[in-house]
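Chemist: here is a sequence with its predicted model. Questions after.
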Amino acid sequence: MKYHGLCAVAASALFLSVSAADFGSFLEKRAGIWSSGAADLVRDYPGKFRWLDQSKKQARAIRTKTDPLTLYGDPLQEVIVTLDGKKQLGSVVLSIYNRGDAGEWDRDRFEEKLDLVRDKLSGFAGGKKPESQSAALGNGAKLFANIWRTPELDLVLRWSSTNRKEPEYITLELLPPGEAPKNLRASLKSTAGAGNLSEQVKQDAAGSRYLEIPMVDQGGKGYCVAATVERILRYYGSDIDQHVIAQLAASDANAGTSFEAMVDALEAADSRLGVRFKRHYEYKSLLSYRGVERLCKEYNSAAQKLKKERLKFNDFVVTRRKTKTFQLGQFLSALDPEVYSAVRMRDKNNYEEFVKLVRESIDDGVPLCWGILAVAGQKGGSDANFSAHMRIINGYNPQSGDIIYTDSWGFGHEKKQMTAEEAWSITNTLCSLVPRTRRAPGR
């Protein structure tokens, strides 16, 4: 993938070579942060920032092994800057700690870091004590914030932990004066109205109808479910991030997020987030021993018609102590992509419902959480033997019938396309999150 750095923001700053400064020094610019614009980032942090998407409204820097960005001498995990309409800085978010990138911290280390940053910020604010806010989201997750409001900028220090005091993240957000949230809980809720979502539908030169969903780059973390939910909630106006959502669903940075855990978390927290959750479809053939057995029979029937090799179900069954266990991973790895796609396309009724739901949802301005399971060789999957992933369906083309989707991987992944048949053949789950003031599609 091509490098999409901040170079285009300020050509005059391209050739200046200044060693990366600590963000503690950046803070000392105070009101100058908002007037100097993005050119200073190019100058002071050369080669660090990349655009999050093609709108070039946000840029991101991640921690590197050499010469990392720092705050008060300690490496930052991530920095995200948002530009305003004049291409000047509108906000800066510093990830001081997050479990997904930095691993587990014990409570003492977490509290020590919080105290250090809090003391530094109080000193920066002239000894002023911060406002303290908190919000419970359910499932044991609780958010906290300290806010310093100064004439030059607002500082919002946020952190999160569970009822078991397990640390999740610490972030520092820099905002223009007066823009810090008055109420932390209210800032997490969707602000989208029931009547204006359809106004968000855009149309490109090819006639495709699509929604612009705020981009998030999940990085190397297994946070595709959390990142998907964050993007949709931000589309609805919520001020939330994937680390909060990951905590709600007890995500693992390596193993990812259990879809069922995320469903439970969303159902527990949906009223606090101002949204309602609806599951529209779930591929049930892989959920039980009998279901996979039926799938294998359907697969062999399709394989015979396509003159492909058939599979023996018992080759994937292991018996231990009179208990039969089906080796699902090995079975999925053995599937031929053409045959498996043919099996999925036999379900004409659900396929037609899928196409109808996509069109109705997008026309209503509602994106869809799209869980996929692809075998090797299927379009939209990975190079692995099989892959499970969550992405967003954010559009369709009325003429070709193609599905438009987006992955949470940053620049270049905002708007991708495949045929409806290709999309259906890898569909595992399909859900929606909609503002609570609006009826969910498909009801």
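Modeler: It's in.
Chemist: okay, CA-based contacts and neighbour counts for the rest of this
Modeler: Fine.
Chemist: continuing past whichever strand or helix holds residue 186, what's the next helix or strand?
Modeler: In the assignment (DSSP states H and E), residue 186 maps to helix 184-188. Using DSSP H and E, the helix or strand that follows helix 184-188 in sequence is strand 202-203.
Chemist: what about that following strand, distance to the chain center?
Modeler: Counting by C-alpha atoms, centre = their mean, to the nearest Å, strand 202-203 is centred 23 Å from the centre of its parent chain.
Chemist: which is the next helix or strand following it?
Modeler: strand 209-210.
Chemist: count the neighbours of the closest residue in space to residue 73 that isn't next to it in sequence for me.
Modeler: Spatial nearest neighbour of residue 73, excluding adjacent residues (C-alpha to C-alpha, 6 or more residues apart in numbering): residue 22 at 6.7 Å. Using other C-alpha atoms under 10 Å, the number of residues around residue 22 comes to 19.
Chemist: cool, residue 182 as well?
Modeler: Residue 182 has 12 neighbours, counted by other C-alpha under 10 Å.
Chemist: second structure for comparison follows:
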Amino acid sequence: MRFIASICILLLPAALPAYSRTWTSTDGKEVEAEVVTVNANQTVALRTHSGRTITVPFNTFAAADVEHLEYLLSRKGRGPLHAVPWNELNQLFGIEIWQDDNLWDDATAETANRMGLAKESKTDFMENHRAYPLGEAKVLKEPVYTTVLYGGTEHVASISFVFANQGDMPIPNGQISPGLIEQMAVKIEESGEHVHNVLEPVLGEPKRDTLGKGDMREKVWRWDWNEHAIMLTVAEGKYAALRIMPADRADRAGRVEKITEAELKKRMASCVERHENGDVVIRNIPMIDQGPKGYCSPATWERYLRYMDIPADMYLLALAGNTGVGGGTYAHQMMAATKSLISANGRELEPIGNSLAPQNIAEYIDQGLPIMWRFMSTSDLQFAANRNTAERKGQKIKEKNVPSSGYGGHICLVIGYNERTGEAAISDSWGPKYAERWIKVGEVGSQNYQYGSMNVIKW
């Protein structure tokens, strides 16, 4: 192996290049050198610390090195491979995210499985998987409260880790005070600082960047790693979060490539199902589980926006809509906060009255447009929805087993109707079990309509 011998003579105890690797020849000799380029004719140009470059065949080296070279050849044209390998990044994060240096060609469900995430929703156009460790697990050595993986029809689209935040952090004795809010803000700032301090020694100093626009704009610290943008944000004492998305999408401030208005209308119309019993229902609305917090408004908005092919995140929506500690959002603030986002995507928010009657909602459901319904929720109304849904399936229920929304404001999606039976289908952000429930319109009392309203997002 004359090549190995010649390099060994040139090696000095100086610092090796950032992308150096220990190479082993077929007869067991080792040398450290940096890859300059790999070629289609199965040769590689290597450079030593002294700057000398020599080109040799792949088969100069042992099988493991040949495999590595073939891998480098397969990714040629995607830029230089980052000095930090994917398996070390997994170790740093403390969770199995990557199986190679490119997450964006990985199947969503398989990635969720190795990350230990449960399926939250799968439609014909997207899927998402989520976990609520609520601080009982760690990512980047910091307690994580929510982990969510978003995917398209096949592959991973983005990942989000939410650390300390005002929605998921426990509230002692259920009492919210100015002192508690200040304590939360300090913990959130510290959480973001801890994550920053874990990433920086490994990935280097981040650059400052932004995601979103208008009220949805976030300042982030951004690290780039092999076509991945790893972005940390600490949002006004509300939450600390880390998002991973394709670098080219981050370059567009998080925007995705839009489908045309005609394509979206056609897709939404295809989601309307009509059944022999008279049910008309919209399918393919993604589920977002708000978890143990009062985020019905941010979660419902995220569901609707994603259905409309507009990326959204309930924690950012909660920030923009000034959602309170533990939950609670004023409708006018959320509508004002999302106005620019909706407008930027060529849509508008339209009020449509305040009645679940089929004659009021049918024209929108028939187009594949869900309806956001704000109303006064009561345990009686929620029980009626559960009872009626069970009876449709030939079942009976005995207890009022629904998540407590209390007597107060609530928001859900209206996704269907039945003119024959005088029923409407509603969908709550409480997980798959509550994706579709049916309620008799006549059982909705005046107290439920109090302070209520309905809106659709349309063109």
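Modeler: Great, that's in hand. Treat the numbers as computed from the prediction; the structure is a model and nothing was measured.
Chemist: can you give me the TM-score here?
Modeler: After superposition, the two chains reach a TM-score (TM-score structural alignment, normalised by the length of structure 1) of 0.62; 332 aligned residues with a C-alpha RMSD of 3.8 Å.
Chemist: coming back round to it: hmm, who's touching the helix holding residue 186 of structure 1?
Modeler: 133, 134, 135, 136, 145, 181, 238, 239, 240, 272, 273 (C-alpha atoms under 8 Å, 6 or more residues apart in numbering).
Chemist: chain center to it, what's the gap?
Modeler: The mean C-alpha position of helix 184-188 of structure 1 is separated from the chain mean by 19 Å, C-alpha atoms, centre = their mean.
Chemist: I'd like to know how far the residue nearest to residue 73 of structure 1 sits from residue 122 of structure 1.
Modeler: Separation of residue 22 of structure 1 from residue 122 of structure 1 (C-alpha to C-alpha, to the nearest Å) stands at 18 Å.
Chemist: please apply the same query to residue 160 of structure 1.
Modeler: 20 Å.
Chemist: those two: who's more crowded?
Modeler: residue 160 (23 against 16).
Chemist: list the contacts for the more buried one?
Modeler: 141, 142, 143, 144, 167, 168, 169, 170, 244.
Chemist: farthest pair in those?
Modeler: Taking C-alpha to C-alpha as the measure, those reach their widest spread between 141 and 170, a distance of 14.0 Å.
Chemist: what helix or strand does residue 306 of structure 2 sit in?
Modeler: helix 296-307.
Chemist: any idea which helix or strand comes after that helix?
Modeler: Counting by DSSP H and E, the element that comes right after helix 296-307 of structure 2 along the chain is helix 314-320.
Chemist: mean deviation, that next one versus structure 1?
Modeler: The superposed helix 314-320 of structure 2 is, by mean C-alpha distance after the TM-score superposition for structure 1, a mean 1.6 Å from where its aligned residues fall in structure 1.
Chemist: what range in structure 1 does that helix sit on?
Modeler: Aligned by TM-score structural alignment, helix 314-320 of structure 2 falls on residues 242-248 of structure 1.
Chemist: which parts of the stretch 51-200 of structure 2 are helices?
Modeler: Secondary structure of the stretch 51-200 of structure 2 by DSSP state H, counting those that start in this stretch: the helices cover 63-74, 86-93, 108-115, 178-203.
Chemist: sorry, wrong one. I was asking about the stretch 251-400 of structure 1.
Modeler: For the stretch 251-400 of structure 1, the helices defined by DSSP H, counting those that start in this stretch cover 259-273, 289-305, 328-334, 337-345, 348-363.
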